[in-house]
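Chemist: Structure for the following, please:
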Amino acid sequence: MEIRQLRYFVQIIESGSLSRASQRLHIAQPALSQQLKQLEEEIGKPLLNRSSKGVTPTESGLALYHHARFLLRQFDQSIAIVRSEAGAIRGMVSVGLPATTVSALGLQLVRRVRQRFPGVLLNVVEGMSGHIGQLMRLGQLDLAVLFSPDLAPDLVTEPLMVEELFFIIPEHSALIPAGRTAVSLAEAAAVPLILPTGVHGLRQRIAAEFENRGLSLNVVAEIDSLSLLMNCVYDEVGATIKPMGAVMQEQPKGRRWRCLSFSDVAFQRRNFLYSLPSERLTPAAAVVAAEIKETVRELIEGKAWPGFEEPAA
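Modeler: So this is what the prediction gives:
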């Protein structure tokens, strides 16, 4: 099995057809088909389901695809390190961040890495925590910030920060009287809410807190897009419950928000930094992990935004 064959196979899967893959790889389709045939013969199992609409991976093909993606990334990073001058840190680092974390840390993190490690190509993948967690489990990310401490036993996990969850409405909203700085869970339950769908950890965390008090959520919309959710909240479709990161990129747009604490519950969410085991973590990924932690430390110590705390020892 050759690295070249793995590259071809990954491109076939991601293209959805041999013809599109051959165009992107600049290889004649018969030659590409021959490479695929050799790979299937070496594996001893079919790797693709073929139809008039294109190709999809078999169960074996999907397993090979995930491992090939990881191996190719490691191979490319190794080549970059060997080619770089002595002592320089180079390579691509894939970091998975939920949308609110991107709002809180993203720009500052990219700026820091670019200034301090110009040889590092930072690949930031934004998504809902469930999707980020799946990519991390599959080895397609080097680092990720997630909200559960037990994603997978073979990954390294360390506490990163604690976020307070706020009841968020636009400044002009009449849902809660002006001048209030806090609301109770009962008051939040009485207003229309816009929340993520139930498969995501934040929604489960919110639902559990209300259920513990015997309260029902008045959910009028379920939206997994942070930008659309905040647009709807600003348009007064309903309020939401989010960490401060949800509004950290909103003020430059001219929007002003009221972020009210909860008066009768310590409503918080713990953040964890996940990384690959040390034997699989590249030098580039190690320095980016350190920059993530330093960015968080500065965010907390700067106190420019409320709601961020260091994790308990």
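
Chemist: drop to CA atoms for contacts and neighbour counts, all remaining ones
Modeler: OK.

Chemist: After the helix or strand harbouring residue 163, which helix or strand is next?
Modeler: Assessed by DSSP states H and E, residue 163 sits inside strand 156-170. For strand 156-170, the following helix or strand on the C-terminal side (DSSP H and E) is strand 182-183.

Chemist: From the contact counts, what lies against that following strand?
Modeler: If contacts are counted by 3 or more CA pairs under 8 Å, 6 or more residues apart in numbering; DSSP states H and E, strand 182-183 sits against strand 257-262.

Chemist: what's next to the strand it packs on, contact-wise?
Modeler: Residues outside strand 257-262 that contact it (CA atoms under 8 Å, 6 or more residues apart in numbering) are 165-171, 180-185, 244, 247.

Chemist: Quick one: buried ones out of those residues?
Modeler: Neighbour-count burial within the contacts of strand 257-262 applies to 165, 166, 167, 168, 169, 170, 182, 183, 185, 244, 247; the criterion is 16 or more other CA atoms under 10 Å.

Chemist: Contact partners for the closest residue to residue 22 other than its chain neighbours?
Modeler: Nearest-residue entry for residue 22: residue 29, 5.4 Å, with adjacent residues in sequence omitted and distances by CA to CA, 6 or more residues apart in numbering. By CA under 8 Å, 6+ apart, residue 29 lies in contact with 18, 19, 22.

Chemist: In JSON lines, list these along with distance to residue 146.
Modeler: Formatted as JSON lines, those follow (distance: CA to CA, whole Å):
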{"residue": "18", "distance to residue 146": "36"}
{"residue": "19", "distance to residue 146": "38"}
{"residue": "22", "distance to residue 146": "37"}
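
Chemist: quick one: which of the residues you listed sit in helices?
Modeler: 18, 19, 22 (DSSP state H).

Chemist: my guess is the first one meets residue 34, correct?
Modeler: So that's residue 18. No. At 11.2 Å, residue 18 does not count as touching residue 34 under the criterion of CA atoms under 8 Å.

Chemist: Which one of those two is surrounded by more residues?
Modeler: residue 18 (23 against 11; other CA atoms under 10 Å).

Chemist: With adjacent residues omitted, what lies nearest to the more buried one?
Modeler: Using CA to CA, 6+ apart, the closest residue to residue 18 is residue 12 (5.7 Å).

Chemist: re the thing from before, from the contacts of residue 29, which is closest to residue 271?
Modeler: residue 18 (41.8 Å; CA to CA).

Chemist: and that closest one, what does it touch?
Modeler: 12, 29, 32, 33, 54, 55.

Chemist: Check residue 130 too.
Modeler: 199, 200, 201.

Chemist: hmm, 6 Å instead?
Modeler: For residue 130, the contact set (CA atoms under 6 Å, 6 or more residues apart in numbering) is empty.

Chemist: Let's see this one next, to set against the first:
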Amino acid sequence: MDIRQLRYFVRIVEMGSLSKASQSLHVAQPALSQQVAKLEDQVGKQLLVRSSRGVTPNETGRALYHHARLILRQFEQAMTIARSDNGEITGVASVGLPATTVAAVGLPLVKRVREKYPGISLNVVEAMSGHVAHLIRQNRLDLAVLFSRDLPSDLSVEPLMVEELFLILPGESDLLSGRDSVTMSEMAKVPLVLPTSDHGLRKRIEAEFESRALFPNVVAEIDSLSLVMNAVHDKIGGTIKPMGAIMQEGQRGRSFRCLRVSDASFHRSNYLYSLPPNALSSAASVVAHELRIVVEDLVASSEWTGFFPRPEPGDRPPASSREIA
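Modeler: Predicted coordinates for the structure are as follows:
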């Protein structure tokens, strides 16, 4: 078994087709099939299920795929280290961030890494938290920020910060004019633009309403942060989000009001996930360190409210706080 065979196998699984993998790798399909056959002979088991619709890995193939991705990542990191001749930390580090987290810490993180570690190529992937979780489970990310700590135990996880959730309205809206807080019963009367029902945040919001025999007045369901904020700005409705949702809006000349919920405590814990220490590159380790510093600066800043320090070991989360996926 060699690196080339593993690289071919991983690409075939990801493309779901020998012909597509052949085109992507610029390798003739018969030669690619021959390498797969050799790999299956070495493993002693079939790895792929072939059909008219393409190829999919069986249980053994899926297990090899996950380990192969990790081996290829470690091999690339080793080659990067070997090629470096001045001790500078170099390499690629990938981090997955949900949209509101990107808005809050994305640019400061990119700036810090670029200034302090120019040899690191930082790959920031913005996606919904469920997709980010999927990517790091597949070893396709080095680091990820997520809102629950129920991912597989082979990943390292640590608390990062706690966010407060606000009712966000357009700056010029007549709704709840002059107010800086709102009750749950008042919020039930506000037209809301919320994530779709599969989203963890939506479930959390609905549970809070239902506990008071109330129902949110949902006028639109949108999973795109930019579209949600456009809809709010155009006075289609308000939304319930952390402060990160509006942190880049001032640069666009748009203003919003953030109202605290006075009779419910909406908090969302943020967790930093990473590959196991033995699989984490030096580049990814320093990016994780810089991310912690960016978050600490955000929490300490007087410019923005609604960000709280990560709980120390043994501490309890804020009162009434619940994890939101």
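
Chemist: Got a TM-score for the pair?
Modeler: TM-score for the superposed chains, counting by TM-score structural alignment, normalised by the length of structure 1: 0.92, backed by 312 aligned residues with a CA RMSD of 1.9 Å.

Chemist: rewinding a little: counterpart of the residue nearest to residue 22 of structure 1 over in structure 2?
Modeler: In structure 2, the residue matched to residue 29 of structure 1 (TM-score structural alignment) is residue 29.

Chemist: same thing with residue 193 of structure 1?
Modeler: So residue 193 of structure 1 corresponds to residue 192, using TM-score structural alignment.

Chemist: Next, count neighbours for that match.
Modeler: 25.

Chemist: wait, is it part of a strand?
Modeler: Yes. Assigned with DSSP: H, G, I helix; E, B strand; the rest coil, residue 192 of structure 2 falls within a strand.

Chemist: so it touches residue 237, yeah?
Modeler: Yes. Using CA atoms under 6 Å, residue 192 of structure 2 is in contact with residue 237, at 4.8 Å.

Chemist: show me where the stretch 101-250 of structure 2 has strands.
Modeler: With strands called from DSSP state E, counting those that start in this stretch, the stretch 101-250 of structure 2 shows them at 120-126, 143-146, 156-170, 181-182, 191-194, 217-221, 239-242.

Chemist: now residue 298 of structure 2, what's its secondary structure?
Modeler: Applying three-state DSSP: residue 298 of structure 2 is helix.

Chemist: From residue 310 of structure 2, how far off is it?
Modeler: Here residue 298 of structure 2 is placed at a distance of 12 Å from residue 310 of structure 2 (CA to CA, to the nearest Å).

Chemist: Which among the strands of the stretch 101-250 of structure 2 is found nearest to residue 302 of structure 2?
Modeler: strand 156-170 (14.8 Å).

Chemist: now for the closest one, which elements pack on it?
Modeler: strand 239-242, strand 256-261, strand 267-274, strand 307-309 (3 or more CA pairs under 6 Å, 6 or more residues apart in numbering; DSSP states H and E).

Chemist: how many other residues sit next to the residue nearest to residue 217 of structure 1 when sequence neighbours are not counted?
Modeler: Nearest residue to residue 217 of structure 1, sequence neighbours excluded (CA to CA, 6+ apart): residue 189, at 5.3 Å. Other residues near residue 189 of structure 1 come to 15 when the count uses other CA under 10 Å.

Chemist: hang on, isn't residue 189 of structure 1 packed against residue 219?
Modeler: No. Look at residue 189 of structure 1 against residue 219 with CA under 6 Å: they stay out of range, at 9.0 Å.

Chemist: neighbours around residue 128 of structure 1, how many?
Modeler: The tally of other residues near residue 128 of structure 1 (other CA under 10 Å) stands at 21.

Chemist: I'd like the distance between it and residue 245 of structure 1.
Modeler: Noted for residue 128 of structure 1: a distance of 14 Å to residue 245 of structure 1, by CA to CA.

Chemist: now swap in residue 198 of structure 1 and tell me
Modeler: Counting by CA to CA, the gap from residue 198 of structure 1 to residue 245 of structure 1 is 20 Å.

Chemist: Between the two, tell me which one has more neighbours.
Modeler: More crowded of residue 198 of structure 1 and residue 245, by other CA under 10 Å: residue 245, with 21 against 14.

Chemist: Residue in structure 2 paired with the more buried one?
Modeler: Aligned against structure 2 by TM-score structural alignment, residue 245 of structure 1 finds its counterpart in residue 244.

Chemist: so that match touches residue 100, yeah?
Modeler: Yes. Under the criterion of CA under 6 Å, residue 244 of structure 2 makes contact with residue 100 at 5.0 Å.

Chemist: about what we covered before: before we move on, what SS does the residue nearest to residue 18 of structure 1 have?
Modeler: helix.

Chemist: Tell me how many other residues crowd it.
Modeler: For residue 12 of structure 1, the count of nearby residues is 26 (other CA under 10 Å).

Chemist: Isn't it up against residue 21?
Modeler: Yes. At 5.1 Å, residue 12 of structure 1 and residue 21 qualify as touching, with contact defined as CA under 6 Å.

Chemist: and for the two, which residues touch both?
Modeler: Contacts common to residue 12 of structure 1 and residue 21, judged by CA under 6 Å, 6+ apart, are absent.

Chemist: residues in contact with the residue lying closest to residue 231 of structure 2 once chain neighbours are set aside?
Modeler: Distance criterion CA to CA, 6+ apart; nearest residue to residue 231 of structure 2, sequence neighbours excluded, is residue 237 at 6.9 Å. By CA under 6 Å, 6+ apart, residue 237 of structure 2 lies in contact with 191, 192, 193.

Chemist: 7 Å instead?
Modeler: Contact analysis of residue 237 of structure 2 by CA atoms under 7 Å, 6 or more residues apart in numbering lists 191, 192, 193, 231.

Chemist: With residue 293 of structure 1 instead?
Modeler: If you count contacts by CA under 7 Å, 6+ apart, residue 293 of structure 1 has them with residue 160.
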